[in-house]
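Asks: fold the stuff below for me.
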Amino acid sequence: MQGRIETAMRRAIDAARERGNCLPNPTVGCVVLDADGVEVGVGATVRQGAHAEIEALAAAGERARGGTAVVTLEPCRHVGNTGPCTEALIRAGVARVVVAQTDPHPEAGGGADVLRAAGIEVETGVLADEAEPHNRAWRFAVTHGRPFVTWKYAATLDGLSAAPDGSSKWITGPDARRDVQQYRSQCDAIVAGTGAVLADDPRLTVRDADDLPLPYELQPLRVVVGESTIPNYYRVFDRVAPTLMIQSREPEEVLAKLAENHVKHVWLEGGPRLAGGFWKAGLIDRVIGYIAPSMLGSGRAALEGEAATLADLRPIQIDDLRMIGPDIRIVGTPGQAPRETYV
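Replies: The predicted structure is shown next:
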């Protein structure tokens, strides 16, 4: 039976991945097995809609009774977009619930205890490592009280992101730019500084393979930070996606404001000065760099900072390294910032 459970959990993980970004809520998949261990229902959380368990139980119907619900995240015990998933599982008469990851949310978490109190067998930690990547940013935001921050930059081999005249389009090729859209779609806010917006008039939206914007309800919040005035005819004010202006460049203030707006995952791009402020404050949690096979020789670096000596080097653990068309993509996790940067 354990083999069937792990197969069902991988099916639930796949269902969550295929459904995509549900921020500010977690991405969850669920598979219901009947009493004989046969799959009878599959569901995944809908963005601003039904939870995975509700969808899977609806598909299973009466066949869920006496069966097993296999879920990537501990069923919630609070009222959100739907009623508590714990109540739905109890009403459906399932005998067992298998969970990959427990829920750290102070209001929604604790569902396993509710289910056990109702006489349902609960097992946690099944394929937890395989389920973890889908909700890494969400879990970080819930446990740290601030959004997870991914900094994206594009640069030449000599580390420059703009020419001396300020021009920066396009350093990388079309394959890399399409790849960026996939990562952007995993976030719920895209943040850029006023300087970058004034210089490039970016759209700051998620677009499909044909370079068309996704529907409004699927777009991350566009966030422009800084004190410079942006004319209202700039593209960040069009009706393709929502936009928030924050008149501050202090990273802590920016993240606090975004937390108030329920943002869980920030995509930081557009401006070496802004990125430098987040870097100095130790508030970048993941780096995604696209390196073009070209040289500029002079221009603006991808990151502005105040490092004075090699002792200020901050390591990055490389998590993934691959070619995207002719460009190199590096995904990494910053190490511990030097102590003096927090002064």
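Asks: CA only for contacts and neighbour counts going forward, please
Replies: OK.
Asks: quick one: the helices in the protein?
Replies: 2-19, 52-60, 85-92, 111-117, 128-131, 136-144, 174-184, 194-200, 251-260, 272-280 (DSSP state H).
Asks: second chain to compare with the first, below:
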Amino acid sequence: MSAAARLASRGRPLSRPNPAVGCIIVKDGVVVGRGWTDKGGRPHAEAIALEEAGDKAQGATAYVTLEPCAHASKRGPACSDLLAEARPARVVIGVTDPDPRTAGDGAERLRNAGITVDLIDSAEAEASLEGYLSRALRGRPHVTLKLAMSLDGCIAMEDGTSQWITGEEARAHVHSRRAMSDAILVGGATWRLDKPRLDVRLEGLEDRSPQRVLLSRGVPPDGVKVINDPAQIAQLGDVQYLYVEGGASAAASFLAADLVDRLEIYCAPILIGNGRPALGDIGLGSLAEAHGRWAFEETRQLGSDTFTAYRRIQQEDQA
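Replies: Model prediction:
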């Protein structure tokens, strides 16, 4: 299932409006089919993996990150029907689909075909689907907030100069994160001062440049969508993954609204002193309120800079 979840990332974000799903079919200890959701949402991961497996799918085990769909579509057959026809002995599902057109029905259709179905509640599969699940369950995209700062927490000199806080390796990593996002957002001040392109400038990934979004009350520039309040991210159509790059006011407003699911910090080994702080007021009433909000996820060295990511601890995690 972990391998299927990694495969799913290859479909993100080009699979929208569908979720990026991964599927691996294994027979006698050998992978005979692999697939991930194609550009535009079709074919689905299961259909691609089954086509590669061919007759070897019969009696095999299929690992799929999301419950196979059970609803009819003009764009292709239901994956639960395709699997039922292929006759694997077992289907292992990482996450139940919250879509009411499938929820539980996909697994039941497989059981009715005599196929063993195991739902394992995979953390890896859930993480690979966090944008889809956030949109389906909370009505908004999954939000990643990126901050690039000095050791003393500054994102720019006092005069606003910010190019460049971090080095080339860190900036390339940011572009790879942009390529995994449906939309990228900055505040009005950042747009006016820095005139950012907000695209992906990695060779071979230029077509993954995200939709540009501006948090502002001004007139939207050409090709840029404007929202006036962080809560309006719910209105960003089929956006599943939103990447917020700042500046300080925009970052603070998303944190104050508790709309940040993942925090990604790039820290450069420099001191600025009297510079511009990374954040403004995020609405904390006491120091105690700052604790218990973030869980460490990963860290890595990018040249001389350090990248660290944290996950927002939800109330259900603390129960």
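Asks: which stretch among the helices of structure 1 comes nearest residue 68 of structure 1?
Replies: helix 2-19 (8.8 Å; Cα to Cα).
Asks: which positions in the closest one come out as buried?
Replies: For helix 2-19 of structure 1, a neighbour-count test (16 or more other Cα atoms under 10 Å) marks 5-6, 8-17, 19 as buried.
Asks: how about stretch 105-119 of structure 1?
Replies: For stretch 105-119 of structure 1, by 16+ other Cα under 10 Å, it's 108, 109, 110, 111, 112, 114, 115.
Asks: just give me the closest of those to residue 124 of structure 1.
Replies: The nearest one, if we look at these relative to residue 124 of structure 1 and count by Cα to Cα, is residue 112, at 8.4 Å.
Asks: pull the contacting residues for the alignment partner in structure 2 of that closest one.
Replies: When structure 2 is aligned by TM-score structural alignment, residue 112 of structure 1 is paired with residue 107. Residue 107 of structure 2 makes contact with 67, 68, 80, 117, according to Cα atoms under 8 Å, 6 or more residues apart in numbering.
Asks: ranking those by neighbours, who comes first?
Replies: residue 68 (31 neighbours; other Cα atoms under 10 Å).
Asks: in structure 1, what sits opposite it in the alignment?
Replies: That one, residue 68 of structure 2, aligns with residue 75 by TM-score structural alignment.
Asks: tell me the contacts of its match?
Replies: Counting by Cα under 8 Å, 6+ apart, residue 75 of structure 1 has contacts 53, 84, 85, 86, 103, 109, 111, 112.
Asks: pretty sure the first one is touching residue 73, no?
Replies: It stands for residue 53 of structure 1. No: between residue 53 of structure 1 and residue 73 there is no contact under Cα atoms under 8 Å: 10.0 Å.
Asks: hmm, back to that, export the buried residues of stretch 105-119 of structure 1 as JSON lines, with columns for distance to residue 284 of structure 1.
Replies: What follows is these, written out as JSON lines (distance: Cα to Cα, whole Å):
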{"residue": "108", "distance to residue 284 of structure 1": "27"}
{"residue": "109", "distance to residue 284 of structure 1": "27"}
{"residue": "110", "distance to residue 284 of structure 1": "30"}
{"residue": "111", "distance to residue 284 of structure 1": "32"}
{"residue": "112", "distance to residue 284 of structure 1": "33"}
{"residue": "114", "distance to residue 284 of structure 1": "37"}
{"residue": "115", "distance to residue 284 of structure 1": "38"}
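Asks: and those, which two are furthest apart?
Replies: 108 and 115 (13.2 Å).
Asks: residue 43 of structure 1 and residue 80 of structure 1: what is the separation?
Replies: 17 Å (Cα to Cα, to the nearest Å).
Asks: what's the match for residue 143 of structure 1 in structure 2?
Replies: Residue 143 of structure 1 maps onto residue 137 in structure 2, by TM-score structural alignment.
Asks: spatially nearest residue to that match, not counting backbone neighbours?
Replies: In this structure, residue 137 of structure 2 finds its nearest non-sequential neighbour in residue 98, 7.4 Å apart by Cα to Cα, 6 or more residues apart in numbering.
Asks: show me the contacts for the one you found.
Replies: 133, 136, 137.
Asks: ok, residue 280 of structure 2 next?
Replies: Taking Cα under 8 Å, 6+ apart, we find residue 280 of structure 2 in contact with 248, 249, 252.
Asks: tell me how far it lies from residue 86 of structure 2.
Replies: 56 Å.
Asks: can you lay out the contacts of residue 107 of structure 2 as JSON lines showing distance to residue 313 of structure 2?
Replies: Below are the contacts of residue 107 of structure 2 laid out as JSON lines (distance: Cα to Cα, whole Å):
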{"residue": "67", "distance to residue 313 of structure 2": "25"}
{"residue": "68", "distance to residue 313 of structure 2": "29"}
{"residue": "80", "distance to residue 313 of structure 2": "34"}
{"residue": "117", "distance to residue 313 of structure 2": "31"}
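Asks: which one of these is nearest to residue 57 of structure 2?
Replies: residue 80 (13.8 Å).
Asks: please say which position in structure 1 the closest one maps to.
Replies: Checking TM-score structural alignment: residue 80 of structure 2 goes with residue 86.
Asks: isn't its match up against residue 117?
Replies: No: using Cα under 8 Å, residue 86 of structure 1 is not in contact with residue 117; the gap is 10.8 Å.
Asks: list the contacts of the residue lying closest to residue 21 of structure 1 once chain neighbours are set aside.
Replies: Using Cα to Cα, 6+ apart and skipping the chain neighbours, the partner closest in space to residue 21 of structure 1 is residue 186 (5.4 Å). Going by Cα under 8 Å, 6+ apart, residue 186 of structure 1 touches 20, 21, 265.
Asks: from residue 233 of structure 2, how far out is the corresponding residue of structure 2 for the last one?
Replies: Under the alignment (TM-score structural alignment), residue 265 of structure 1 pairs with residue 241 of structure 2. Plainly put, residue 241 of structure 2 is 10 Å away from residue 233 of structure 2 if you go by Cα to Cα.
Asks: no further queries at this time; thank you.
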